[in-house]
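>>> give me a model of this one.
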Amino acid sequence: MLAPSYLPESKHTLITELTDGLESSALSWLSGYFAGVAHGRQSGRVAAAPPVIAVAEPETARRLTIVFGSQTGNAKRVAEALSERVAVEGLNVRLVRADRYATRELKDEQLLYIVMSTQGDGDPPDDSIAFVEFLNSRRAPKLPQLKYAVLGLGDSSYPDFCGISQRIDARLAELGAERLQEAGAADLDIETVALPWQDGALGHARKALLQTQAASAANVTPLRPKASVTREQPFHAELLLNQPITGRGSDKDIRHLEISLEGSALHYKPGDALGVWPTQSEALVERVLAVLALDGNEEVELGGTRRTLGDWLRGHRELTQITRPFLAAHAERAGSDALNALLQPSGAQALRELLESRQLIDVLRAWPATWTAEALLKSLRPLTPRMYSIASSQSVVEEEVHLTLAHVGFEVDGEDRWGATSHFLSNLVEGEKLPIFVEENTRFRLPDDDARDIIMIGPGTGVAPFRAFVQERAAAQAAGRNWLFFGNPHFSTDFLYQTEWQHALHDGHLHRLDLAFSRDQTEKVYVQHRMMERAADLFAWIEGGAHLYVCGDATRMAKDVHQALLQIAIQEGRMDDGRARAWLDDLAAQGRYARDVY
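Okay, here's the model as predicted:
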């Protein structure tokens, strides 16, 4: 291979000696290292070599494959942490997202760990649908050679808690694989289950994999740099603006929040999410203490940490959502046959209705029971951060991050109920601080080629990331066209960011805007109806290379939009149902059909 003219003659021999005989993985690492050096010099910084860890040679060690499926990034984070722990011990490991896993390789795997989040009530995350369908199909191979372990992430306020991971675990056993340890089922306090599960998985990996005595310098894996602001160590940011953006008379209370990142060194990309740690409402804490006749000043020690009961409830325990484990514990204390009946298979529908429409305080009042402070805290789920799609581009707002927030509120027996974090944020006063961190969402990214068209479908607060998309594309002077579908109940009160969209249309940064205000006419009209009205153009854009994005409610909207896309493929592409589904699956596999649904 001839060296380029801009490479000095004196360096030719050195480059040849350096690269001679290296494996492709080592060459890829060198490529990334030299790119980092170039970037550092261009920015005036000296680039240091990334920290490396040795990995055993493939020909002398068996391999552990870790497959993860993640909707919001939690499963990805857990899988990455496990991968690093395995690699640090010199074991051969690869980490792969479920939609990037070549299913033909499954028949040859000998050691497989799966980390899978749950979407909605027991469904797989978007990036794992094809993988799960393959496992459940007749094409899935027998796996007598495979040893495996499964970790599920879910939310026990849903009836089918970690349902998809449980079914994957059972299916692998059905195919003849050997289960190394019981499937883990992590609630929103993920580490409580994930860390012990990882410890066990690491022990099995040590036994199953061969280790080399000497690390090979030709096969190294860079460690991910550790961020200074993390989920566990959030940045306390100042709230700059808390502005209602729904009109007087709207049934919704939607806010636009602007938050300062000054001093945080936080960076984000359009499509990422902002994590927020809430503080429970003082009024709600007082209600819980009163109904249980407990003293908020009583000190309780848990896990080596000592706090008052009031402080535990304000900042460290979930009070607005009910979980099955708590219901089971409360039913035993209350001695309630009615509550116990809800936890049986025959009570599934009634349980679902309870979980969706009632909160902890309602259960405590409906089925009185005696709790000690320590027992209560051990039974309640730890408070966890909530994730919000970022509604701004850092290319435009610089050291700020913007959110589009719906304040979740309703009444039960004439008394207000609310969502913990939306209530916390809605009641923050400008100038107050809130604990935040950034969660990457690499599956919800603008196309690398900015000449590609994009189609954005985001009713309600699902429009948030598309505000960021349009800002970013405008700042980059992207050549591709931008098409937005937006819907809400009423034009006059619920047209979020109306002025911004009008300016974007005028300035050529938004090329098409289709609106669906569902209650402004007798017959309800939603975004999927507008999509069908524009079916020919939509199909033409997609066939022309456009990227398609959906953000918002997973329960109804996302499913209705998906069905509309299938119908468009059948109608405009002259496909049958099977081909239409394969067409959408292929778009997703290409990264051209991405969803951020919740």
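
>>> going forward, measure contacts between C-alpha atoms and count neighbours the same way
Noted.

>>> show me where the stretch 51-200 of the chain has helices.
Taking DSSP state H, counting those that start in this stretch, the helices of the stretch 51-200 of the chain run over residues 74-88, 129-136, 163-174, 190-208.

>>> past the last one, which element shows up next along the chain?
In other words, helix 190-208. Moving toward the C-terminus from helix 190-208, the next helix or strand (DSSP states H and E) is strand 220-222.

>>> which elements pack onto that following strand?
helix 24-42, strand 52-54 (3 or more CA pairs under 8 Å, 6 or more residues apart in numbering; DSSP states H and E).

>>> Asp514 versus Arg481, what's the distance?
14 Å (CA to CA, to the nearest Å).

>>> which one of those two is surrounded by more residues?
Arg481 (20 against 15; other CA atoms under 10 Å).

>>> ok, the more buried one touching His511?
Yes - with contact defined as CA atoms under 8 Å, Arg481 reaches His511; the gap is 6.0 Å.

>>> residues in contact with the residue minimising distance to the centre of the chain?
For the chain, the residue nearest the mean C-alpha position is Thr72 (0.1 Å; CA atoms, centre = their mean). Thr72 makes contact with 387, 439, 441, 596, according to CA atoms under 8 Å, 6 or more residues apart in numbering.

>>> please apply the same query to Gln528.
560-561, 564.

>>> let's see it at 6 Å
If you count contacts by CA atoms under 6 Å, 6 or more residues apart in numbering, Gln528 has them with 561, 564.

>>> following the chain past the one helix or strand it maps to, name the next helix or strand.
Assigning secondary structure by DSSP H and E places Gln528 in helix 527-533. Sequence-wise, the next helix or strand downstream of helix 527-533 (DSSP H and E) is helix 535-543.

>>> which helices and strands sit right next to that following helix?
Based on contacts counted as 3 or more CA pairs under 6 Å, 6 or more residues apart in numbering; DSSP states H and E, there is no element that helix 535-543 packs against.

>>> what's the offset of that helix from the middle of its chain?
Centroid separation for helix 535-543 versus its chain: 29 Å, with CA atoms, centre = their mean, to the nearest Å.

>>> kindly report the same for stretch 74-83.
Distance, centroid of stretch 74-83 to centroid of chain: 12 Å (CA atoms, centre = their mean).

>>> how about stretch 107-121?
16 Å.

>>> do the same with stretch 546-563
16 Å.

>>> likewise for stretch 557-571?
Centroid displacement of stretch 557-571 relative to its chain, using CA atoms, centre = their mean, is 23 Å.

>>> one more, please, to line up against the first structure:
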Amino acid sequence: MPLQVTNSPFNQEQSDLLNQLLPSLSPSQKMWLAGYLAATEQAAPAGTAVQQSPGGSAHASKDVTILYGSQTGNAQGLAQKSGRKLEENGFKVTVSSMSDFKPNSLKKLENLLIAVSTHGEGDPPDNALTFHEFLHGKRAPKLEGLRYSVLSLGDSSYEQFCQTGKEFDSRLEELGASRLAPREDCDLDYDEPAAEWLEKVLAELQGAEAQCPSNDKEITYSGESTYTRTNPFHAEILESINLNGRGSDKETTHLELSLEGSGLSYEPGDSLGIYPENDPALVNLIIEEMKWDEDETVKVNKQGETKSLKEALTSNFEITVLTKPLVEQAAKLTGGKELGELLAREEELKTYMKGRDLLDLLTDFGPWNGTAQDVLNILRKIPGRLYSIASSLEANPDEVHLTIGAVRYESYGRSRSGVCSILCAERLQPGDTIPVYVQSNQNFKLPEDGDTPIIMIGPGTGIAPFRSFMQEREEKGAGGESWLFFGDRHFVTDFLYQTEWQKWLKDGVLTKMDVAFSRDTAEKVYVQHRMLENSKELYEWIQSGAIVYVCGDEKNMAHDVHNTLIAILIQEGKMAKEEAEAYIAEMQQQKRYQRDVY
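Down below sits the predicted model:
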């Protein structure tokens, strides 16, 4: 039956062309054309008018905003990858840090995706603080027209697992927004659940009409470099040096690795991830405790890859940390009631898990049912350890340097150690290789203008990124002033990279340096005390546009430094406490106060 102008949306010329074409097409050609037209309609650019058919509904908006809150760069990386995937599927995507997003624009959005990590004890990342405060405040608008979904990153060994993501998810619902897809709470091994979350979001955004059979079983991201977090590069150890002097009660390893042939690049402020191996002594103790066969073949992933049990416990699974999900799964494998009873006593459970590992769990409870494979199935993958990069690629082509403090302690009658730090301090030798990947951190970067003054506060291994800053500035001939606050225990044994800092100071690359060695004086002195001693000049630097960088322990040092900055603003700037806090918040918003804390 020929098309008529009167019974179709086509004009006379279009109808004539279609009437000439359609009779000549075979059934398979017509089927292909129908699929092609559906696909091109699905991928129409944002803003293109879609004619509404009689009785039908207009297509949903193609505009998607992705906001990220990220401390180390993981959430940011996932947000950017998700944005690229959505663009490949025809959506118009805006990806932004929460700190760069104008909260008042929320009510204009139709589709919002949030990727956010939880920092410290359930806190938002630094670049999510302002947005989090706005959304949970009285000024937050009603959002009945908004569709959203939250991808939440965390670590299940912390009590407040994925707390920030949970708070964003529930608050958006309170404000009237509707979920595109359920919130996904990701543990340290986040790649697969994040991909599944995006697949669900994409399906909802495209709508049921766009669903058709596909051979793609999971979301993949294009444009990634060859070596990534999921495909690490095996870097050769070039040099391993203990930076602490004889007699020190600390051991800090300066590690130099080769990136030759990897194609990996980094900027000062980025981190290097290392996939470590567990201590062979601990692996042996677990195998002996369970009377397992170390040569038994076991599966190590969903793809069915196999290894010997000993190799799997050494290279693939986390055995040094207890989490509530692990204990819950373990309770199903024991014939006794004690572990189930412990799970019912929340405070006792938290106390038990702190400082204990898998060997403790296997020793303290039982009898254990199931096989070695059953136990492996409830363990997390061994996570990468992130270390602030201590070198500039400009100054050290094809190399990356790290500063790693050895962790050793006694707990519950047994010696314990940091998985990666002791691997680097004791077992890695020049010529060995180790799997690594670069973790970009856009929240801790040198200013583009080399004339901008910078203030660096980094005690202990927090000195690492500032070594990279100085190497970079020296290579590029940056003219801006720079001021270092460094602290450790003893001047003689613990002044990390002392000769380098003194040379930079002599050559004028570093303008000013103040140090605090806490065990060299009767009264302990820390970097925040040196800051207060120089409060007037420090305030003048800040007023002149200096960027303040803090690197190191968040719970103690970074907290004290933050409060000291507020105290200096109150004292020297004659501000009220609320004004000083607002000033600091504005500095964070402007990226003039950046922290790399852990």
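
>>> and the helices and strands packed on strand 220-222 of structure 1: which comes nearest Ala569 of structure 1?
helix 24-42 (39.2 Å; CA to CA).

>>> what residues of that closest one count as buried?
26-27, 29, 33, 36-37 (16 or more other CA atoms under 10 Å).

>>> reformat the residues you listed as TSV; add distance to Leu175 of structure 1.
Below are these laid out as TSV (distance: CA to CA, whole Å):
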residue	distance to Leu175 of structure 1
Ala26	36
Leu27	38
Trp29	37
Tyr33	42
Gly36	45
Val37	48
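
>>> with these in mind, which one is nearest to Arg97 of structure 1?
Among the buried residues of helix 24-42 of structure 1, and counting by CA to CA, the member closest to Arg97 of structure 1 is Trp29, at 19.9 Å.

>>> what lines up with the closest one in structure 2?
Aligned by TM-score structural alignment, Trp29 of structure 1 pairs with nothing in structure 2.

>>> state the distance from Trp29 of structure 1 to Asn242 of structure 1.
45 Å.

>>> do the same with Leu513 of structure 1
27 Å.

>>> for structure 1, which strand is longest?
When structure 1 is parsed with DSSP state E, its longest strand is strand 235-244.

>>> what about the strands in the stretch 201-350 of structure 2?
Counting by DSSP state E, counting those that start in this stretch, the stretch 201-350 of structure 2 has strands at residues 233-242, 252-258, 271-274, 297-299, 306-308.

>>> what range in structure 1 matches the third one?
Under the alignment (TM-score structural alignment), strand 271-274 of structure 2 falls on residues 273-276 in structure 1.

>>> how much does that stretch stray from structure 2?
Superposed on structure 2, stretch 273-276 of structure 1 shows a mean distance to its aligned partners of 0.9 Å (mean CA distance after the TM-score superposition for structure 1).

>>> name the residues that touch that stretch?
Stretch 273-276 of structure 1 has contacts (CA under 6 Å, 6+ apart) with 385-390, 435-439.

>>> of the residues you listed, grab the buried ones for PyMOL.
Selection of buried members from these for PyMOL, criterion 16+ other CA under 10 Å:
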select buried, resi 385+387+388+389+390+435+436+437+438+439
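
>>> check which helix or strand covers Ile566 of structure 2.
Using DSSP H and E, the element containing Ile566 of structure 2 is helix 559-573.

>>> for the very next helix or strand once past that helix, which residues meet the burial criterion?
Remark: after helix 559-573 of structure 2, the chain's next helix or strand is helix 577-589, criterion DSSP H and E. If you call a residue buried by 16+ other CA under 10 Å, then helix 577-589 of structure 2 has these buried ones: 580-581, 584-585, 587-589.

>>> who touches helix 577-589 of structure 2?
With contacts defined as CA under 6 Å, 6+ apart, helix 577-589 of structure 2 is touched by 99, 566, 569, 593.

>>> spit out the contact partners of the third one.
In this structure, Leu569 of structure 2 makes contact with Ala580, judged by CA under 6 Å, 6+ apart.

>>> in space, what's closest to the alignment partner in structure 1 of Thr564 of structure 2 - neighbours in sequence excluded?
Aligning on TM-score structural alignment places Thr564 of structure 2 opposite Ala564 in structure 1. Spatial nearest neighbour of Ala564 of structure 1, excluding adjacent residues (CA to CA, 6 or more residues apart in numbering): Gln528 at 5.9 Å.

>>> how about the nearest residue to Arg171 of structure 2, chain neighbours excluded?
Closest to Arg171 of structure 2 by CA to CA, 6+ apart is His136, at 6.9 Å.

>>> returning to what we had before: tilt between the longest strand of structure 1 and strand 254-260?
150 degrees (axes from the mean of the first three to the mean of the last three CA atoms, to 10 degrees).

>>> which residues of structure 2 does strand 235-244 of structure 1 align to?
Against structure 2, the aligned range for strand 235-244 of structure 1 is residues 233-242 (TM-score structural alignment).

>>> list the buried residues of the matching stretch.
For stretch 233-242 of structure 2, burial by neighbour count (16+ other CA under 10 Å) applies to 233-240, 242.

>>> any chance of the residues you listed in TSV, with distance to Ile454 of structure 2 too?
Converted to TSV, the buried residues of stretch 233-242 of structure 2 look like this (distance: CA to CA, whole Å):
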residue	distance to Ile454 of structure 2
Phe233	33
His234	35
Ala235	32
Glu236	33
Ile237	32
Leu238	31
Glu239	30
Ser240	30
Asn242	29
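
>>> please consider this matter closed, and thank you.
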